[in-house]
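Asker: Mind folding the following:
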Amino acid sequence: MTLTNQTRPSDGPTTDTDAPRATTSYWQAVGLVAGREISTKLRDKAFLFSTVFFLFITIAATVLPALLGGGPSSVAVVGAQAAEALDRAGLEVTTVADEQAARALVLDEEVDAAVVVDPTGLRVLALDDAPSDVVSALSSAPPVELLDPLAVDPVVRALIPIAFGMIFFFTSMTFGVQIAQSVTEEKQTRIVEILVATVPVRALLAGKVIAASTLAIGQIVLIAIAALVGMTVTDSGTIMSQLGPAIGWFVPFFVVGFVLLAAIWAVAGALVSRQEDIGSVSMPVQMLILVPFFAVVFGNDNNTLMTVLSYLPFSAPTAMPVRLFLGEAASWEPVVALVVLLASAVAVVLLAARLYEGSLLRTNGRTSLAAAWRNRGN
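Answerer: Sure thing, here's the model as predicted:
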């Protein structure tokens, strides 16, 4: 009788709970976890709102300056003598028959200025303000030899490090905190105990990291497309041609660097059992992001400092693309820096997996790193 009672319960759970383990591989489990995380996030109104908000800000930042600055000046021209020079300057040229017609167009504010010919030469007509762009187009400037033709405009030089830094900083912080909160919430509600009954602990970690990385990269791609469209509409092709190589390298650096940080954020969430305690473990992770951000933004004019930062794992995703944009990195340097970053990411992910396993099921308050390391698999 006793044997019968013991056999039936053991047979029942074996059939129901162990079947997923027998039919689901590790990577299938990772896919299930990642799919669950992505679908949950895509239904989150706050995430969707933030994505739309960032797209709006990106489009506004690229399009509004051109719209507020107005289009090219429109000029009425008598004869063809000045038309070619004005056209080369990007002005809207309208050819008229005589000076009287040109004056009429200016007075009616149908054009911004007019260029007429008299015995003394060319003369510019305007309503109430001298049109500097028309005068510049007609002026004869001396030849100029550029000793450093590849030099970057000072304003652009200051803005590009901030742009790269802010993209990596805010993305890492936003999605990183969400990873930590998700892990802690599952611990606090004891859902994690149900999950690990059918899914390996490392599959949970890999699924969360992959899901967050996919969402972050997707958001960045949308923002990049919006910026590209905005720059194309406003004809900012010069900056885009300079940014091309830097953006091309920024993508792989961003992906690897984000995976590294996402694994650390997951461990931070696993070390505590309550949402209220996340702040105590997240501060060191935030400093790993914050310090490199300010170092790149304020130290980008220091070539020695930027060279060092471009090989450090937490600053390389920002520092190396900035050096490439400024033309201060040799062609082999991004390859070496990316290999160093990739090796560091692999080491950090392996370490994070060990700590994640040792702390995920511990719900008796905050777990120290030493305890998490010792309690792997317990």
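Asker: from here on, contacts and neighbour counts on C-alpha atoms
Answerer: Will do.
Asker: following the helix or strand V322 falls within, which helix or strand comes up?
Answerer: Following DSSP states H and E, one finds V322 within helix 316-326. Using DSSP H and E, the helix or strand that follows helix 316-326 towards the C-terminus is helix 333-359.
Asker: Contact partners for E99?
Answerer: Each residue near E99 by Cα atoms under 8 Å, 6 or more residues apart in numbering is listed here: V78, V116.
Asker: Check A113 too.
Answerer: The neighbours of A113, taking Cα under 8 Å, 6+ apart as the test, are S73, S74, V75, A76, V106, V124, L125, A126, L127, P131, V134.
Asker: Repeat the analysis, applying 6 Å as the threshold.
Answerer: V75, V106, L125, A126 (Cα atoms under 6 Å, 6 or more residues apart in numbering).
Asker: same question, F250
Answerer: Contact analysis of F250 by Cα under 6 Å, 6+ apart lists P321.
Asker: between the host helix or strand of it and helix 316-326, how big is the angle?
Answerer: Assigned by DSSP H and E, F250 belongs to helix 237-270. Counting by axes from the mean of the first three to the mean of the last three Cα atoms, to 10 degrees, helix 237-270 points 170 degrees away from the direction of helix 316-326.
Asker: Any buried residues in helix 237-270, and which?
Answerer: For helix 237-270, burial by neighbour count (16 or more other Cα atoms under 10 Å) applies to 242-243, 246-247, 249-251, 253-270.
Asker: List only buried entries from the contacts of A113.
Answerer: With burial judged by 16+ other Cα under 10 Å, the buried subset of the contacts of A113 is V75, V106, L125, A126.
Asker: Out of those, the closest to D11 would be?
Answerer: Nearest to D11 among those is V75, at 90.1 Å by Cα to Cα.
Asker: Would you do the same for the sequence below? I want to compare the two.
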Amino acid sequence: MNAARPVSLSRATALVAQREIVTRVRSKAFLVSTGILLVGIVVAFVVMQLLGDREQTTSVAAPAAIAAELPDGAGIEVTTTASAEEARALVAEEEVDAAVVADDASPAGVTIVAQTEAPEALVSALSLAPTVELLDPDGAWSALRYIMGIAFGVIFMGAAMSFGMPVATSVVEEKQTRVVEILITAIPARALLAGKVLGNTAMAFAQIALVAITVSGSLLATGQTEILAGLGSPLLWFALFFVTGFLLIATLFAATGAMVSRQEDISQTISPILYLVMAPYMLVIFFSNNPLVMAIMSYVPFSSPVSMPIRMFFGEAEWWEPIVSIVLSLAACVGVVALAARIYENSLLRMGARVSWRDALAH
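Answerer: The predicted structure is shown next:
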């Protein structure tokens, strides 16, 4: 009989990745959570559109001479009356929100009559607005920037936790049940590491792609094309940055998971990785309006998936900046993968006590 040919590294990696993907796709919890996420996105954009379209109209009564001067539209509905007394009567009967009548003693020449308070839309329409000069127009707090930071941060952190943590727990489970000893006899340790990371990265990217498609479709369906036009490029870059950022996170999860042999001990080794996952989310929220901090974070591999797309959306990044940032992220991936592979190979078959960092990094 001919001896069985050893499985090549690429083939073994593909087999492990396929197993990870099939296992996740068959998980009802994964399918349900993904469905809830996508439905939540659609509902959020529909609600935003409904709130945006709900325009509060102020009804105003005024004599013919004054009614002709009032802006009919833009939130103001004008009712023409025969006299000022009739206009006042409509306000008293709560048929209209306010009345505008002539008043020679008023600097504006008219007086607004209302029940409890004058409608702001009417006051603004009758006011002469002065010219405004802003010395720092971009320095104010931006609600949209804050919301985008939360959105990108939550998506990145959620995906890293949903797909990265299982990498570590599956490694520990295979060690605890000693299944890994059988796997290593058939495939190289590096193939096992690469397959786990690539399989979960593919699933995480697929979920992010679904999120991007759902966001784009929701914006188109609700007619919010201006937001979509500005968000299109940042979304694509976010997906690209997400791949490199998640590769770093998932590789470190697998390597640190290999350092322990029991599920109870896993929190000891993955704590630093959890900080790397949470850091972009927290930093972007606290420093969203700090240009210097945001610029620095857009070049750091673990925070660039969140900070760089935001800077691109607001036109703060030059065309070459995301390219340089992605190159730095890829270089970091190469270094982290090499380091994680050494930790993984040195720790995978060591049972019992937690493997120290010194032993895990030894040649």
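Asker: sorry, back to before: residue range for the helix holding F250 of structure 1 in structure 2?
Answerer: Here helix 237-270 of structure 1 aligns to structure 2 at residues 225-258, judged by TM-score structural alignment.
Asker: What sits closest to the residue nearest the centre of structure 1 if chain neighbours are left out?
Answerer: In structure 1, the residue lying closest to the centroid (Cα atoms, centre = their mean) is I167, at 3.6 Å. Of all residues not flanking I167 of structure 1 in the chain, I220 sits nearest, at 8.0 Å (Cα to Cα, 6 or more residues apart in numbering).
Asker: I76 of structure 2 reaches T58, doesn't it?
Answerer: Yes: using Cα atoms under 6 Å, I76 of structure 2 is in contact with T58, at 4.8 Å.
Asker: Quick check: the gap between whatever residue of structure 2 lines up with K208 of structure 1 and V22 of structure 2.
Answerer: In structure 2, the residue paired with K208 of structure 1 according to TM-score structural alignment is K196. Note on K196 of structure 2: its distance to V22 of structure 2, by Cα to Cα, to the nearest Å, is 12 Å.
Asker: more neighbours, the two?
Answerer: For the pair K196 of structure 2 and V22, the greater number of neighbours falls to K196 (29 against 12), based on other Cα atoms under 10 Å.
Asker: Counting neighbours, which bits of the strand or helix carrying the more buried one end up buried?
Answerer: K196 of structure 2 belongs to helix 189-221 when assigned by DSSP H and E. Buried residues in helix 189-221 of structure 2, defined by neighbour count with 16+ other Cα under 10 Å: 189-205, 207-208, 211-212, 214-216, 218-219.
Asker: So which elements touch that helix?
Answerer: Under the contact definition 3 or more Cα pairs under 6 Å, 6 or more residues apart in numbering; DSSP states H and E, helix 189-221 of structure 2 sits against helix 9-25.
Asker: with structure 1 superposed, average distance for the helix it packs on?
Answerer: Helix 9-25 of structure 2, aligned to structure 1 and superposed, deviates on average by 1.0 Å (mean Cα distance after the TM-score superposition for structure 1).
Asker: Give the aligned range of that helix in structure 1.
Answerer: Aligned by TM-score structural alignment, helix 9-25 of structure 2 falls on residues 26-42 of structure 1.
Asker: hmm, who's touching that stretch?
Answerer: A203, G207, K208, A211.
Asker: Any chance of these in a markdown table with distance to L288 of structure 1 as columns?
Answerer: What follows is these, written out as a markdown table (distance: Cα to Cα, whole Å):
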| residue | distance to L288 of structure 1 |
| --- | --- |
| A203 | 25 |
| G207 | 23 |
| K208 | 20 |
| A211 | 22 |
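Asker: what residues are up against F293 of structure 1?
Answerer: Contacts for F293 of structure 1 (Cα under 6 Å, 6+ apart) come out as G165.
Asker: corresponding residue for it in structure 2?
Answerer: By TM-score structural alignment, F293 of structure 1 lines up with Y281.
Asker: how big is the angle separating the helix or strand where its match lies from helix 304-313?
Answerer: In this assignment (DSSP H and E), Y281 of structure 2 forms part of helix 266-286. Following the same axes, to 10 degrees, one obtains 10 degrees for the angle between helix 266-286 of structure 2 and helix 304-313.
Asker: how far out from the middle of the chain is whichever helix or strand comes after helix 266-286 of structure 2?
Answerer: Downstream of helix 266-286 of structure 2, the next assigned helix or strand under DSSP H and E is helix 291-297. In terms of Cα atoms, centre = their mean, to the nearest Å, the centre of helix 291-297 of structure 2 is set 18 Å apart from its chain centre.
Asker: Fine by me, we can end here.
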